[in-house]
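Trainee: Take this sequence and fold it.
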Amino acid sequence: MTADAGERLVDGYTLVVFDLDGVIYLIDQPIPGAVEAVGRLHADGKAVAYATNNASRRSSEVAYLLTGMGVPARADEVLTSAAATAELLRDRLPAGAPVLVVGAEALRAEIRAVGLRPVSLADDEPAAVAQGYGPQVGWVDLAEASLAVRAGAPWYATNTDRTLPSERGPLPGNGSLVAVLRTALGREPDVVVGKPEPALFATAARRAGGGQTLVVGDRLDTDIEGASRAGLDSLLVLTGVSDVPELLAAPETRRPTYVAMDLAGLFDPAAVVRLPGVPDGGGWSVTVTDGGLALDGAGPPLDALAALCAVAWAASTGPAVRAESPEAGKALAALGLSA
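Mentor: This is a model prediction of the structure:
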């Protein structure tokens, strides 16, 4: 059910941690409403942080990018998987140790900043391999990493996101590049640093001190699962990768606390619902059919989604939904589901 009038979701939290791609921006353009949402949080005195699996930019570069979009941000508010990977390697390797880097210059810069030496060849006998997303990563880079791992170097992946969002649709992410090495080596990375591992969110919560933390993300498999592992509440916004069919089929570890169409859900009680809701909530009723779920009744589409999640998660049904009334058909269309 949607919140009661006057009960803003954000009022229950002292820190809001945002994912970036698909939540605040797509590539280098702000998502509609994102600038205004962050501005309202600052005006309300809420602490804000940003946690991103994208390892192609340094924290200072991300802060500069955000500020240029109209979202004032400091480097210490930005947590990247590149920086977290470098800090982890610093703690495990001797100073000056060579690290074979596969990825963007930002990852090399983070490795260098913690006192380690980025290299590109397996012949340099690297003490570890650090793999992150980079648009210029090619076969030669992956081949050198494969040779180094086979020679005994531990393999660190900044993240395993299968895709990253763009205005043209999902594009291959670092997880797709990791899959190349996984296929060649016949094994998994030794360490995955970014989401859904809880380190980025836990670090943000520690930096903010006491109080409740809300994680806002667009991906069930990284943002929402990472928040769950960190023991934090989460809000899924439907402006990026994960959609309603994926939400209905989500396993328990990937189920958000709340869902909203966009960041307006932080402030408007009618624009957000708590999940899973109840099967007959908000004027809607949901039943299990042979082909999936049947939605009947009338009411706000988000209330319909909460009711659908309640039944789908309890019955472990597929995401197929059939409309039993014209109003249900309209609600399903609003949620991106075929009636």
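Trainee: Only C-alpha atoms from now on, for both contacts and neighbour counts.
Mentor: Will do.
Trainee: Please tell me how far Arg74 sits from Val216.
Mentor: According to Cα to Cα, to the nearest Å, Arg74 stands 19 Å off from Val216.
Trainee: More neighbours: the two, which one.
Mentor: Under the criterion of other Cα atoms under 10 Å, the comparison of Arg74 against Val216 puts Val216 first, with 28 against 17.
Trainee: How about the contacts made by the more buried one?
Mentor: If you count contacts by Cα atoms under 8 Å, 6 or more residues apart in numbering, Val216 has them with Val16, Val17, Phe18, Asp19, Val23, Asp223, Ser234, Leu235, Leu236, Val237.
Trainee: what does Val215 give?
Mentor: Contact analysis of Val215 by Cα under 8 Å, 6+ apart lists Val16, Val17, Phe18, Asp19, Phe201, Asp223, Ile224, Ala227, Leu232, Asp233, Ser234, Leu235.
Trainee: May I ask you to confirm that it belongs to a helix?
Mentor: No: checked against DSSP: H, G, I helix; E, B strand; the rest coil, Val215 lies outside a helix; its state is strand.
Trainee: hang on, isn't Glu77 packed against Thr52?
Mentor: No: shown here, Glu77 and Thr52 do not form a contact pair, counting by Cα atoms under 8 Å, at 11.2 Å.
Trainee: which one of these two has more residues nearby?
Mentor: Taking other Cα under 10 Å, Glu77 and Thr52 do not tie; Thr52 has more neighbours (26 against 20).
Trainee: Sequence B follows; please return its structure for comparison with A:
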Amino acid sequence: MHIDRFSEVSDRYKVIFLDSYGVLINHRGLIPGVVECIARLRAEGKHLRVLTNNAARSAQAASRRLVKYGLPGFPPEEIITSGATTRQFLQQKVRSGKVAYLGTAAAAEYIIGAGLEAIPVAEVDMSRIDDIKAIAFLDDEGYDLNTDVNRVINLLRQSQAPVVVANTDLLYPVTANDVALATGSIARLAEYVLGRQFVKFGKPAMQMFQLGLESVGRELTDVSLSDILMVGDTLHTDILGGNSFGIDTALVLSGNTRRESAATEIQSSGIFPDYVCASIGE
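Mentor: Sure thing, here's the model as predicted:
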């Protein structure tokens, strides 16, 4: 497997879409060389956007978090979150009523809002299912993996309310070698056992890429898909999403995809990035 130098790859594009976790930061903190890389890209006049599947944080909170890690200079308007796309859907499709959710109260306040009443799945009155106008898988924390997952399955069996998945990630790293189940895994399990299809946001869904394109278009009026590179650490979200949207993709080996298994994962998944780089900092 050929490893490309990111500095040489990025020279070919006007616009760089960057995942956050695994590209800018990982379980150790800020990835080495990232500050210098971002400074170089900005000096070269590149248009940057962060596309993150972390639905629990607003763009403002995500911007502050990057500063906390030591990476200033990403204003909220340059950050596209899956929470923002989920919120937009709920505002348009579910204008009033209760939304039952799996996740943290902070995620629910940010994503649901807009006049809707957010209620944790654990507190749903199962004798009044008709009060629930939507069900949302929001965040990787804030619920009991056994009790509340079983409860949401039973809620879904009885309710025909629309179901939204704000974060489609299947796993998230907790150490250098270990991972934990993410919200997307719980939602996929529920889809399988119930034979239903939920409305999904975040990569690889198209909404975030389209919002990123529209955002850049306000600065670069003649932007085309061939001008954009998507950089991510996960084949089934970042790379699949970028490929499906029609933009070039670069897989970095500084996050979920490990160097020793990358070639096998690419071949077995059938998801082929245009480039493979060690990290954006090398």
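Trainee: what TM-score comes out when they're superposed?
Mentor: Aligned and superposed, the two chains score 0.83 in TM-score terms (TM-score structural alignment, normalised by the length of structure 2); 259 aligned residues with a Cα RMSD of 2.4 Å.
Trainee: still on that earlier bit, in helices only, show me the contacts of Val215 of structure 1.
Mentor: Phe201, Ala227 (DSSP state H).
Trainee: of the contacts of Val215 of structure 1, closest to Val48 of structure 1?
Mentor: In terms of Cα to Cα, no member of those lies closer to Val48 of structure 1 than Val16, at 5.1 Å.
Trainee: which ones are touching that closest one?
Mentor: Val10, Lys46, Ala47, Val48, Ala49, Thr213, Leu214, Val215, Val216.
Trainee: Show the contacting residues for the third one.
Mentor: Neighbour list for Ala47 of structure 1: Thr14, Leu15, Val16, Leu41, Ala208 [criterion: Cα under 8 Å, 6+ apart].
Trainee: from these, which two are the most distant?
Mentor: Of all pairs drawn from these, the greatest distance, 14.7 Å, lies between Leu41 and Ala208 (Cα to Cα).
Trainee: Could you find the closest non-adjacent residue to Lys46 of structure 1?
Mentor: Nearest non-adjacent residue to Lys46 of structure 1, counting by Cα to Cα, 6 or more residues apart in numbering: Thr14, 5.6 Å away.
Trainee: What of Val35 of structure 1?
Mentor: The spatially closest residue to Val35 of structure 1, leaving aside those adjacent along the chain, is Val71, at 5.6 Å (Cα to Cα, 6+ apart).
Trainee: which element is the one you found on?
Mentor: Remark: Val71 of structure 1 resides in no helix or strand, with elements defined by DSSP states H and E.
Trainee: Against Val10 of structure 1, how distant is it?
Mentor: Look at Val71 of structure 1 and Val10 of structure 1: by Cα to Cα, they are 18 Å apart.
Trainee: Just tell me what Cys277 of structure 2 corresponds to in structure 1.
Mentor: Structural correspondence for Cys277 of structure 2 with respect to structure 1 (TM-score structural alignment): Ala260.
Trainee: Spell out for me which residue occupies the centre of structure 1.
Mentor: By Cα atoms, centre = their mean, the mean C-alpha position of structure 1 lies nearest to Asp223, the distance being 3.2 Å.
Trainee: Aligned to that residue, what sits in structure 2?
Mentor: In structure 2, Asp223 of structure 1 lines up with Asp238, judged by TM-score structural alignment.
Trainee: Please name the residues that touch the nearest residue to its match once chain neighbours are set aside.
Mentor: The shortest distance from Asp238 of structure 2 to any residue that is not its chain neighbour, by Cα to Cα, 6+ apart, is 5.1 Å, and that residue is Gly232. The contact partners of Gly232 of structure 2, by Cα under 8 Å, 6+ apart, come to Leu18, Asp19, Gly22, Val23, Asp238, Ile239, Thr249, Ala250, Leu251, Val252.
Trainee: The last one - how many residues pack around it?
Mentor: Right, Val252 of structure 2. Neighbour count for Val252 of structure 2, taken as other Cα under 10 Å: 28.
Trainee: separation between Arg274 of structure 1 and Leu171 of structure 1?
Mentor: Taking Cα to Cα, one finds Arg274 of structure 1 at 30 Å from Leu171 of structure 1.
Trainee: and these two? which has more neighbours close in?
Mentor: In this view Arg274 of structure 1 and Leu171 are compared by other Cα under 10 Å, and Arg274 has more residues nearby, 18 against 13.
Trainee: Contacts only, for that one.
Mentor: Remark: with contacts taken as Cα under 8 Å, 6+ apart, Arg274 of structure 1 is in contact with Met1, Thr2, Ala3, Thr257, Tyr258, Val259, Ala306.
Trainee: How about Phe272 of structure 2?
Mentor: Taking Cα under 8 Å, 6+ apart as the definition of contact, the neighbours of Phe272 of structure 2 are Ile239, Ile266.
Trainee: again, only this time at 10 Å
Mentor: Residues touching Phe272 of structure 2, when contacts are defined by Cα atoms under 10 Å, 6 or more residues apart in numbering, comprise Leu235, Ile239, Leu240, Asn243, Thr249, Ala250, Leu251, Ala263, Glu265, Ile266.
Trainee: Now the buried members of these.
Mentor: When burial is judged by neighbour count using 16 or more other Cα atoms under 10 Å, the buried members of the contacts of Phe272 of structure 2 are Leu235, Ile239, Leu240, Asn243, Thr249, Ala250, Leu251, Ile266.
Trainee: Out of these, which comes closest to Gln88 of structure 2?
Mentor: Lowest distance from Gln88 of structure 2 to the buried ones among the contacts of Phe272 of structure 2 (Cα to Cα) belongs to Leu240, with 23.2 Å.
Trainee: So which residues of the stretch 51-200 of structure 2 form strands?
Mentor: Defined through DSSP state E, counting those that start in this stretch, the strands belonging to the stretch 51-200 of structure 2, from first to last, are 79-81, 98-102, 117-120, 132-137, 163-165, 171-173, 179-181, 199-200.
Trainee: Tell me which of these lies nearest to Ala108 of structure 2.
Mentor: That would be strand 117-120 among these, by Cα to Cα, at 6.3 Å.
Trainee: ok, the residue nearest to Val35 of structure 1 touching Ala63?
Mentor: Yes: using Cα atoms under 10 Å, Val71 of structure 1 and Ala63 qualify as a contacting pair, with a distance of 8.6 Å.
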